[in-house]
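here are the coordinates; sequence isn't available:
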């Protein structure tokens, strides 16, 4: 537990008590803020993240029970310790039933309060850790990375080698190659694995929202900012921040992000005072950042700051030895989810998978196997199920560029979904916003392709 990172709020209508508690906690390296006004204490809780709130039970302006309820509304994770006078234990016990962590009777020994605060912090951290692990590892199959091919084995070896450092890593590869999985692997094999892994999808987030999502904002910073909001950078403090599709951020955001990488400092939108964070940054892109640097759309200093270590993920076309193993993993997953007993895939169907060019990479393969399992009427997947999944035999000369492959894939998905964009996006494993962008990019219209 890092005391300097553990923020404590102290609230009592007696300024002498506040001063004594604050002085003692600061001497033990806690970050403490003291208040005699309940309204100001709750405002501080709205503006920043505190681990523990120590509050008096009886105050003229606001009862400690009301403070407890309001504090839990603002931050359900804040642990509350009630200061109670002798003879009012019953009220303190009632407070515990309503969510307070503990109580302490006045007069009290300072060390007794410190012990309770430390245990409250441990409880908060444990509760958050369990929740984050439940969120991150909800379905373990999602985080299993299969590698039989030399290309993928080299990639995993590099990823494991850089896990222990705090260096920034730039993960490059085509869409669907598993860049986020590699980032998660690096995080969970690092010394930050017990802290948060926070994702910012720069590709799916509208440019107008990236600033407030990354940096957060204070109440009144713009129309609709009715309360303070922590940004993703602040959420990742002490953990890992994964910036997906980093090539999509604006020049202004590039400048602000560079400052975070260099100094750990940032400011919420509408706030003058800078904040400090300790984060490791992993970034990913399917764009050619070197070309963006050359044409002036991406800052060279940010590029080199991100590319302290570079990992290039092979496309599925470059690791076809992995297809049988990946197919078996996905078959097991979707057989379990659908309740079917699919034993395998026959040779003709497997040959079709080997002959396909896979513009959507592993994500496309996963979606194909999922639909094949759903469509399969027996225990073995054959060519009919693969054909119904949307794979067509394609000649190499018709796939001269990655963009033409991507366009064809989008068209096939749209046809299969009867031109319902939401369903086509689900088939491809992308968001509605992304498929809408692709349709506009390639000027895809039903009358042009039917």
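On my side now, so go ahead. Since the model is a prediction, treat every value here as computed from it, not as a measurement. Numbers count the residues shown, from 1 in each chain.

only C-alpha atoms for contact and neighbour calcs from this point on.
Fine.

now do the strands in the stretch 1-150 of the chain.
Taking DSSP state E, counting those that start in this stretch, the strands of the stretch 1-150 of the chain run over residues 7-11, 31-35, 52-56, 79-85, 102-106.

which among those strands is found nearest to residue 156?
Among these, strand 7-11 comes nearest to residue 156, with 38.2 Å by Cα to Cα.

residue 224 - that's part of a strand, no?
No - counting by DSSP: H, G, I helix; E, B strand; the rest coil, residue 224 falls outside a strand, being coil.

for it, the count of nearby residues, please.
8 (other Cα atoms under 10 Å).

and the helices in the stretch 351-450 of the chain?
Secondary structure of the stretch 351-450 of the chain, counting by DSSP state H, counting those that start in this stretch: helices at 361-375, 383-388, 402-416, 421-428, 432-441, 446-449.

between those helices, which gets nearest to residue 302?
Once these are compared by Cα to Cα, helix 432-441 is nearest, at 25.3 Å.

off-centre distance for that closest one?
23 Å (Cα atoms, centre = their mean, to the nearest Å).

next, the closest residue to residue 235 other than its chain neighbours: secondary structure please.
With sequence-adjacent residues excluded and distances taken as Cα to Cα, 6 or more residues apart in numbering, residue 235 is closest to residue 198, at 7.3 Å. Using three-state DSSP, the structure places residue 198 in strand.

my guess is residue 198 meets residue 241, correct?
Yes - counting by Cα atoms under 8 Å, residue 198 does reach residue 241; the two are 5.0 Å apart.

so how many other residues sit close to the residue lying closest to residue 103 once chain neighbours are set aside?
Leaving aside its sequence neighbours, residue 103 sits nearest to residue 82 (Cα to Cα, 6+ apart; 4.4 Å). Residue 82: 26 surrounding residues under other Cα under 10 Å.

putting a second one here so we can go through both:
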């Protein structure tokens, strides 16, 4: 049974180079596909099993370096070879950094092409055998949080300073950065850790129920109040009450919160009796409370009572050096939960995770790792990651070209189709060879 010929995709905006490469490679018994632009190359890659990519670097609209990066992340198994007419030390560095195994300078001989293609295939096979896998990532844990960045250290330093007192703390940060984890770390790493920790999402409680849920109510206070009931403040007695999304609290609740902070006392709905409370309040928000104050939806006096200590949790894009530690944590967590085994991640896949900007922060990262663990078998590689994480090529909007330029572009495509046969191209275009030459000049 004959072995399958290797499929080689050649990308170059120079028709003559395309034809030369195709002739040489076909004489070496390779099967070739040609593209005169990155856009055409992507269509071929989508529908064809390609064993080697050979591309030029300098091309209009989208260059070869962008193509190399795209292929490195979407088709990491395809080895890449660059053929360029502009060799330089910096250029070679950029080429290798973009994922190419080697590059060949124009002009070149058939022998040089044959040698470097064979070398590229051989190196690719060797690299596949020796593919590195990240598995010895040193984790720095702190109360279920992990990180080693300067930004993470700043948060931990703040936690250490407040964990053993009951000063009011406000935790600020984007959604998904781990504000509740910070609140729990303050409580459970300090001397009040044996007391209750009660977490309340103010945004999840309807406005008309916020007061009764937080402060409790007296029997007969309203229809359906058939018994006395304590609220979250009483449940957190001696410990910590964590008020998430504090910016969504109603103005009525804000007034009672201010009194609770100032006087350390609350009053149940429907009662005249004042009750003393001994709790620490930690609030959290991803909203701009100062803007809310301007809009008169948040009390200024309450804001300053809440911000005795302010902890700002940085977004994940500002602490990317912590991503390997977080990935290791989530791989261990979901590997044990779903597959009862240890999962690992390749360096290439980890590199993609480190480059992404993570608008959803740690919550989004955890979701991605959870999903990939479910859908893979022991090793998380580039192919297991969602495409939106990987490098995407953005093509510029096509300009309106003069009719002559449009005509010339169409003639070039016909020549690609006819493999450079000008007689066949002229027949398709229903013109003579002289007219064809004029249209290309």
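Everything's here; your move. Note that the coordinates shown come from a computational prediction; the quantities given were computed from them, not determined experimentally.

hmm, back to that, buried deepest among the strands of the stretch 1-150 of the first structure, which one?
For these, the largest average neighbour count (mean count of other Cα atoms under 10 Å) is found in strand 52-56, namely a mean of 27.

that one aligns to what range in the second structure?
Across the second structure, nothing matches strand 52-56 of the first structure (TM-score structural alignment).

neighbouring contacts of that strand?
7-13, 64, 67, 78-84, 117, 120-121 (Cα atoms under 8 Å, 6 or more residues apart in numbering).

now with 7 Å, please.
Applying Cα atoms under 7 Å, 6 or more residues apart in numbering, the contact partners of strand 52-56 of the first structure are 7-12, 64, 78-84, 117, 120-121.

can you give me the offset of that strand from its chain's centre?
31 Å.

quick check: angle from it to strand 102-106?
Counting by axes from the mean of the first three to the mean of the last three Cα atoms, to 10 degrees, strand 52-56 of the first structure lies at 40 degrees to strand 102-106.

tell me what angle strand 52-56 of the first structure forms with strand 79-85.
20 degrees.

more neighbours, residue 198 and residue 241 of the first structure?
More crowded of residue 198 of the first structure and residue 241, by other Cα under 10 Å: residue 241, with 24 against 20.

didn't residue 299 of the second structure look like it was pressed against residue 291?
No - using Cα atoms under 7 Å, residue 299 of the second structure is not in contact with residue 291; the gap is 11.0 Å.

which of those two has more residues huddled nearby?
Applying other Cα under 10 Å to residue 299 of the second structure and residue 291 shows that residue 299 carries more neighbours, namely 19 against 11.

ok, residues contacting the helix or strand harbouring residue 208 of the first structure?
If you go by DSSP states H and E, residue 208 of the first structure is part of helix 207-215. Helix 207-215 of the first structure is touched from outside by 231, 232, 233, 253, 267, 268, 269, with contacts defined as Cα under 7 Å, 6+ apart.

and with 8 Å instead?
With contact meaning Cα under 8 Å, 6+ apart, helix 207-215 of the first structure is reached by 200, 202, 230-234, 249-250, 253, 266-269.

which residue ranges of the stretch 101-250 of the first structure form helices?
Under DSSP H, counting those that start in this stretch, the stretch 101-250 of the first structure gives helices at 110-136, 150-163, 179-188, 207-215, 232-235.

among those, which is nearest residue 279 of the first structure?
Across those, residue 279 of the first structure has its closest neighbour in helix 232-235 (8.0 Å, Cα to Cα).

residues making contact with that closest one?
Counting by Cα under 8 Å, 6+ apart, 196, 198, 199, 200, 213, 214, 215, 216, 241, 277, 279 sit against helix 232-235 of the first structure.

distance from that helix to the second structure after superposition?
The superposed helix 232-235 of the first structure is, by mean Cα distance after the TM-score superposition for the first structure, a mean 0.5 Å from where its aligned residues fall in the second structure.

of the contacts of helix 207-215 of the first structure, which belong to strands?
Judged by DSSP state E, the subset of these located in strands is 200, 230, 266.

just curious, which of those is nearest to residue 132 of the first structure?
Nearest member of these to residue 132 of the first structure, counting by Cα to Cα, is residue 200, at 15.9 Å.

let me see the contact set for the closest one.
214, 232, 241, 242, 243, 244.

quick check: the alignment partner in the second structure of the second one vs residue 268 of the second structure, distance?
Applying TM-score structural alignment, one finds that residue 232 of the first structure aligns to residue 232 in the second structure. Taking Cα to Cα, to the nearest Å as the measure, residue 232 of the second structure and residue 268 of the second structure are separated by 11 Å.

one more: residue 94 of the second structure?
From residue 94 of the second structure to residue 268 of the second structure the distance is 68 Å (Cα to Cα).

and those two? which has more neighbours close in?
residue 268 (22 against 13).
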